[in-house]
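Novice: what's the 3D shape of this:
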Amino acid sequence: MAVPLKLREERQNVPCFAVPIKAARLSAGLTLTGPDGSRRHASDRGQQVARGKSTVREDRRDALLALLAGRPIVLVGMMGAGKTTVGRRLAAQLGRRFVDSDEEIEKAAGMSIEDIFATHGEADFRAGEVRVIARLLRDPDLVLGTGGGAFINPETRALVKSTAVSVWIKADFELLYNRVSRRGNRPLLKTADPRDTLRKLIEKRYPIYGEADVTIVSTDAPHDAVAGDIVDALVAFLGRQQQREDAAHGE
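Specialist: Below you'll find the model as predicted:
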């Protein structure tokens, strides 16, 4: 008989992850003389382009933060989709803090996810997961990465839909398997045929992940680029949502 899972419910101090900013290095370049005798540095054009791109990124960020109005962003998807790594990049771009729900569950339970499954079983783990995610979603301005099975739980899914904006980071089978096979701490894949197990999980879970507000396809692109795609997709989704609400109120 499985031992009931007990979680420490006190508030945890959640670390803020940030991407280090490296000092920009400018090459010596050339000084060019124009037909009118004016002089300019060869790097000026590059700096103007960089400033333009920076302004666009800042405008997108500000637009998204205004549309979110403090609501959390919840990342869902299969193990290995990149929710934690991309989530950290996304939080850094938005000036928000990132939290991994599995890490918070481990802190609350005082043991690893793998040990929770082995000692208490999946049902107790899911019940504890709901409680931890409910606590985390009470905090505004959050980017939350969730475990692969969290959004599959109807109670957790309803909670996310009512309090946050959800993003499914979708990846194909081979990409997922290549990533998860490098690590041995995936309890659901400790089977005689992990490839087949992963395929079955995908078949079961993908239709449910499809209920997320936004879907982003995960590739081997840089994580900052994927985070940027999420920002664009959320601005488009929330912008349309705002337009519908304004129309409904006759504005």
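
Novice: CA atoms for contacts and neighbours, from now on please.
Specialist: Will do.

Novice: do a quick rundown of the strands in this protein.
Specialist: With DSSP state E as the criterion, the chain has strands at 31-33, 39-41, 73-76, 97-100, 142-145, 165-170, 214-217.

Novice: format those as a markdown table; extra columns: mean neighbour count and distance to G128.
Specialist: Listed next are those as a markdown table, based on neighbours: other C-alpha atoms under 10 Å; distance: least, C-alpha to C-alpha, whole Å:
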| stretch | mean neighbour count | distance to G128 |
| --- | --- | --- |
| strand 31-33 | 12 | 64 |
| strand 39-41 | 12 | 60 |
| strand 73-76 | 26 | 17 |
| strand 97-100 | 23 | 14 |
| strand 142-145 | 26 | 16 |
| strand 165-170 | 23 | 20 |
| strand 214-217 | 17 | 26 |
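
Novice: could these be laid out in CSV, adding distance to A108?
Specialist: As requested, the strands of the chain are arranged in CSV below (distance: least, C-alpha to C-alpha, whole Å):
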stretch, distance to A108
strand 31-33, 60
strand 39-41, 57
strand 73-76, 20
strand 97-100, 13
strand 142-145, 16
strand 165-170, 24
strand 214-217, 30
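
Novice: now the other sequence, so there's something to compare against:
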Amino acid sequence: MTASPDPAPDSASRPLPTRPVFALPKTVALVGLMGVGKTTIGRRLAEHFHLPFTDADEEIERAAGQSIPDIFAQHGEAYFRDGEQRVIARLLDGPTQILATGGGAMTHEKTRLNLKDRAVTIWLRTDLRVLARRVANRPHRPLLKDRDPMDVLKEHVAKRYPFYEQADIVVDTGDHSHNRALDQVLDALYAYLQRTSQL
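Specialist: Have a look, this model is predicted:
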């Protein structure tokens, strides 16, 4: 399902009469390209539901004892994806939480199937021009090293969008405030859980 952007002005106190308070039946995993806001929106979701928030990339670095750029440089992307798969599987064995995944997590078959089976997956989708502006001058992202951000993002669209499309929920966040994006995600999540009888 897709939540379309609302043309109404952003408001932290926008009334949402159709969405009552609800609890999550299982972990919610956010997927999408770099810069889309998985960590920022994920933290706010976790606060809303009073649940733990986990950034998968941070857990990978903790488990490996080195940074993601160093893992890529020393071992390559395939090695990284295998380690990422093991870390995400371990996290899904834990309590219900909000999980922000790395941009390429869904390209790994085992990771993708595990997320699909054991979490509610939400694809946060945003215009590439917005993403290119957000990720510019961020050298800590190994896939952007010495590359034009828009070129990298276009390559990722071709490779990753077919996998992101398998997510349970799609939310077009646009260039809205974080409060507005949070409202969009909450509305879409409630509608999905209600429709699938998980509430």
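
Novice: give me the TM-score for this pair.
Specialist: Scored against TM-score structural alignment, normalised by the length of structure 2, the superposed chains reach a TM-score of 0.87; 186 aligned residues with a C-alpha RMSD of 2.0 Å.

Novice: follow-up on the earlier one: and the strands of structure 1: which comes nearest I202 of structure 1?
Specialist: Closest approach to I202 of structure 1 among those (C-alpha to C-alpha): strand 165-170, 10.2 Å.

Novice: show me what the closest one packs onto, helices and strands only.
Specialist: strand 73-76, strand 214-217 (3 or more C-alpha pairs under 8 Å, 6 or more residues apart in numbering; DSSP states H and E).

Novice: quick one, what contacts the equivalent of Y206 of structure 1 over in structure 2?
Specialist: When structure 2 is aligned by TM-score structural alignment, Y206 of structure 1 is paired with Y161. The neighbourhood of Y161 of structure 2, defined by C-alpha atoms under 8 Å, 6 or more residues apart in numbering, contains no residues.

Novice: same thing with A119 of structure 2?
Specialist: So A119 of structure 2 contacts 26-29, 92 (C-alpha under 8 Å, 6+ apart).

Novice: once you drop chain neighbours, what's closest to the counterpart of T126 of structure 2 in structure 1?
Specialist: When structure 1 is aligned by TM-score structural alignment, T126 of structure 2 is paired with A171. Nearest in space to A171 of structure 1, with sequence neighbours left out and distances taken as C-alpha to C-alpha, 6 or more residues apart in numbering, is S218 at 5.0 Å.

Novice: the equivalent of that neighbour over in structure 2: neighbour count?
Specialist: In structure 2, the residue matched to S218 of structure 1 (TM-score structural alignment) is T173. For T173 of structure 2, the count of nearby residues is 25 (other C-alpha atoms under 10 Å).

Novice: hmm, T173 of structure 2 is touching A181, no?
Specialist: Yes - counting by C-alpha atoms under 8 Å, T173 of structure 2 touches A181, with 5.5 Å between them.

Novice: show me what contacts the match of S218 of structure 1?
Specialist: T173 of structure 2 neighbours (C-alpha under 8 Å, 6+ apart): 5, 124-126, 181, 184.

Novice: thanks a lot, see you next time.
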